[in-house]
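# Take a look and give me a structure for this.
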Amino acid sequence: MRSVVADTRPLQHGDFRRLWTANIVTVIGAQLTIVSVPAQIYADTGSSAYVGLTGIFGLVPLVVFGLWGGALADHLDKRRLLTITTVGLIVTTLGFWLQAALGSTNVWLLLGLFAVQQAFFAVNQPTRTAVLPSILPMDLLPAANALNMTLFMAGAIAGPLVAGALIPLVGFSWLYLADAICLLATLYAVRRLPPLPAERHPGSPSSAPGLRSVIDGIRYLGGHPVLMMSFVVDLIAMVAGMPRALFPEIAHVDLGGEAGGGLAFAVLFAAIPAGAVLGGVFSGWVSRVTLHGRAVVLCIVAWGVAVALAGAAVLPAGGRLHPWIWLAAVALAVAGAADMVSAAFRQAMLQSSASPEVRGRLQGIFIVVVAGGPRIADVVHGYAAGLVGAAWATLLGGVLVVVLVLVASALVPSFARYRADLPPAGASTGRRSPG
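Have a look, this model is predicted:
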């Protein structure tokens, strides 16, 4: 079973174990706030248009501070930066609690707090990921990323269920307070980290953490085709193949579900994260794979095929729920598992082959790509569904993923040939943990 279930060897390293264990509570706590903010906005305004503003108020600081936060992570002590941003997250979450406890209905105050919180998150997340090569051996990075993603996806399932059940019982303020208290676990784990000063190497981008530093990081990425391709193939997978914007229409029109939710709606939305969790639980094999580039290509091909099969599964449904919903759910779960493994390998490639002094900036770009790709997909798939229908748009999007990723890997063959045990020339292998 050790060769099948998740590789837990990273948990033998104290710093990683404390961070990961703290995340068990903080991920669920974060989901309480993620669910409560739009729910409170709708309760206060009765307008979905105001709820939709969370996309803008969340994405803009995520992009701006994700890029800048990566530059900060490359120039400052990472432990200090994680401490500052974690405290910032705690303070903004307490702001959510205070406005709800006082009965405020000012939607702009709520959106403003949300934007500030997302700014702190955008700096915190790339810094936390950039820390891993400094506290773990390089050969454990794929397993560590798989463990992190499994925990995140599990929280994405459990958090909304818990929040949905508790909001009618205790109200919004107590959920915000619970999130703030949960964040104390992460603050403790961060304070237990050793000092993690910025690393400097001759010939590497080293400008001050401003616009020039961000540009230097992008220029570094452009000079390393393997690293650049790790972002390109993810954009292909998400923009062409993420059909989440179509789930409401598929659930209602193709599967005959309720217009405002229901079984079909819930199953479709839960299938991808559920598959990602299962993929993480049975990810023991990832640590034995050295051909990371080929593994990413195969995983994204599997994602595209599974998404196409999900679209094909509902084409003949004709408004009937069973068994088509379960066929689509299985296909989407397979897609979620493939995406989880792909992300684990792509993160490992960035962490192991990038020079240490640009890892933060590359992780910042990673956050922007991960956040921006699905949002672009929402627009693209929504337009395509208006032309050919939601099921066909899902099927054709999956096929397009397969075609584009194979073309991209053929144009940059060094990506598919990338081996974890043979990093690109000049790339740093990082600092190994003493255990």
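# hey, let's count contacts and neighbours off CA atoms from now on
Fine.
# now the most centrally placed residue in the chain: how far from residue 386?
With distances taken as Cα atoms, centre = their mean, residue 370 lies nearest the centre of the chain, 5.8 Å away. Noted for residue 370: a distance of 25 Å to residue 386, by Cα to Cα, to the nearest Å.
# and for comparison, fold this next one:
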Amino acid sequence: MSVVDKPRRSWMIDTSPLRVTAFRRIWIGTGASFFGFQFTAVAVPVQMFAITHSPFWVGLLGVAGLIPLLIFGLWGGAVADVVDRRRLLLASSALTWLVTLGLLAQAALGARSPHLLLALTAIQSVGFAISTPTRQSIVPRIVPTAMVPSANTLNYTTTTAGGVLGPLAAGLIMGIWSTGTGVEVAYAVDALLFTVTFWATWRLPPIPPIEPDDSGEKPTAGLRGIVVGLRYLITQPVLLLSFGIDLIAMVFAMPRALFPAVAEDRFGGGSAVGWLFSAIAIGSVLAGFTSGWISRVRRQGIALVAAVVTWGVAIGLSGFAHQLWLMVLLLAVAGAADLVSAVYRQTIMQTFAPDRLRGRLQGVFTVVVAGGPRLGDLRAGGTADLTGVGASWVGGGFVAAGLAVVLAFAFPALIRYRPVPEPGDNAGR
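Coordinates of the predicted model:
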């Protein structure tokens, strides 16, 4: 029996991709790993701020993660085009898990070294840079093409649900225990939950590379293979613009590096930091649960631009808030817009690119999507030291919204984009 159904007209999230066994397994593994990682994502900046008392040092965590992303995101995507993607995902996940154990060890030993935190963040970024394009390039191989938007929505909704519960739980831990003990518990939870990811990945079927098509290009994992992917990318304005508009949103309007300082200065610290780290994800989850309409939108480029503008405006307004509930509400609005933009960015990339190039383009996508927020951390932290936290937060949001509008209308290929219907189904079972 076919797993492809006639598109539903419900506004509720489409769960039909979960009937595909392989997707269900990768979905479980992704959700578990992301939920666990949120404990580390909160603990590292909190520990850094406790050691240095400087938003700039917190922002440097973004730089530490960015450089490995630039190198290994591209290389990992190229490797994903030439080896079994399941095996590559297992190996890169193992590296990430080992770094989490290292974070736990340095906290337990009371190292209090900002340089060690930067180094461990950089190594962890290597594992993330390889595993992310690998995992994302698997999705179009295991679900029918028509289900790709719904599968992406399920993945983003689940990971952002982890982004809600993880930071809240981490914030609760920080409120119950002292900072030192709290970060140790957070790292331990992340390491424990990662075992679920290994189990789910191990249960995936082999996903070897597809034989070369009529183009005659045989994928390679070296520099030549990366260059081939980049050469294809620069000839595709739709992909370039979708990457560019996401960079604008993340570099100028990601206030994450400011959360520890704002939580302490405006709201007295404690569990407030958990609410700030989870607020964007709260909005994304709510948007995901009411996302049945996403796969029915044909003007995906316009939807992407509108979502990025909404993100920037909501972030800018949230920077004015001095009540925790209001800041969380506005950040949640931004998170809802982020869910929509993320689904369309990923779907455009996955359905636009041929499978022989998909790993390499997913590598570029990973560099943009994961590297953008890290540049945003540096931008926010550095600007805050010069102009103050409020100006850095508010100004970044409104600048991002304005630049997104300018880019979209100056180069209209993205707002004109509509997906081309696939004549057949090339998904695996």
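# which ones are touching the residue nearest to the centre of the first structure?
Taking Cα atoms under 8 Å, 6 or more residues apart in numbering, we find residue 370 of the first structure in contact with residue 234.
# helix, strand or coil for it?
When classified by DSSP: H, G, I helix; E, B strand; the rest coil, residue 370 of the first structure comes out as helix.
# Could you pull up the contacting residues of the equivalent of residue 287 of the first structure over in the second structure?
Residue 287 of the first structure maps onto residue 295 in the second structure, with residues paired by TM-score structural alignment. For residue 295 of the second structure, the contact set (Cα under 8 Å, 6+ apart) comprises 149, 150.
# Mind doing that once more with 6 Å?
Taking Cα atoms under 6 Å, 6 or more residues apart in numbering, we find residue 295 of the second structure in contact with residue 149.
# where's it relative to residue 174 of the second structure, distance?
39 Å.
# likewise residue 212 of the second structure?
According to Cα to Cα, residue 212 of the second structure stands 52 Å off from residue 174 of the second structure.
# Just want to know which of these two has more residues nearby.
Neighbour comparison, residue 212 of the second structure and residue 174: the larger count goes to residue 174, with 26 against 12 (by other Cα atoms under 10 Å).
# residues of the one helix or strand residue 169 of the first structure maps to that come out buried?
Assigned by DSSP states H and E, residue 169 of the first structure belongs to helix 141-170. Applying a neighbour-count criterion of 16 or more other Cα atoms under 10 Å, one finds 141-160, 162-163, 167 buried in helix 141-170 of the first structure.
# Check stretch 323-332 of the second structure too.
Of the residues in stretch 323-332 of the second structure, those buried (16+ other Cα under 10 Å) are 327, 328, 329, 330, 331, 332.
# who touches it?
Stretch 323-332 of the second structure is contacted from outside by 279, 280, 282, 283, 314, 318, 321, using Cα under 6 Å, 6+ apart.
# Redo these as CSV? Include neighbour count and distance to residue 253 of the second structure.
Output for the contacts of stretch 323-332 of the second structure, formatted as CSV (neighbours: other Cα atoms under 10 Å; distance: Cα to Cα, whole Å):
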residue, neighbour count, distance to residue 253 of the second structure
279, 25, 15
280, 27, 12
282, 27, 18
283, 26, 16
314, 25, 9
318, 26, 11
321, 16, 16
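# Just the ones of the residues you listed in helices?
Per DSSP state H, helices hold the following members of the contacts of stretch 323-332 of the second structure: 279, 280, 282, 283, 314, 318.
# Just give the number of residues close to the counterpart of residue 229 of the first structure in the second structure.
Aligned counterpart of residue 229 of the first structure in the second structure: residue 241 (TM-score structural alignment). By the criterion of other Cα under 10 Å, residue 241 of the second structure has 22 neighbours.
# So what's the residue count around the counterpart of residue 377 of the first structure in the second structure?
Mapped onto the second structure by TM-score structural alignment, residue 377 of the first structure lines up with residue 376. Neighbourhood size, residue 376 of the second structure [other Cα under 10 Å]: 26.
# Which residue, neighbours along the chain excluded, lies closest to residue 376 of the second structure?
Nearest non-adjacent residue to residue 376 of the second structure, counting by Cα to Cα, 6 or more residues apart in numbering: residue 251, 3.8 Å away.
# got the residue ranges for the helices in the stretch 251-400 of the second structure?
Using DSSP state H, counting those that start in this stretch, the helices of the stretch 251-400 of the second structure run over 259-267, 272-289, 300-318, 324-352, 355-387, 389-410.
# how far out from the middle of the chain is the longest one?
Chain-centre distance of helix 355-387 of the second structure: 9 Å, with Cα atoms, centre = their mean, to the nearest Å.
# Pull out the buried positions in that helix.
Using 16+ other Cα under 10 Å as the test for burial, helix 355-387 of the second structure gives 355-384.
# Residue 34 of the second structure: which of the helices of the stretch 251-400 of the second structure is closest?
Across the helices of the stretch 251-400 of the second structure, residue 34 of the second structure has its closest neighbour in helix 272-289 (11.9 Å, Cα to Cα).
# in the superposed pair, what's the mean gap between that closest one and the first structure?
When the first structure is overlaid, helix 272-289 of the second structure sits 3.0 Å from its aligned residues on average, using mean Cα distance after the TM-score superposition for the first structure.
# tell me what that helix is packed against?
On a contact count with 3 or more Cα pairs under 6 Å, 6 or more residues apart in numbering; DSSP states H and E, helix 272-289 of the second structure meets helix 148-176, helix 259-267, helix 324-352.
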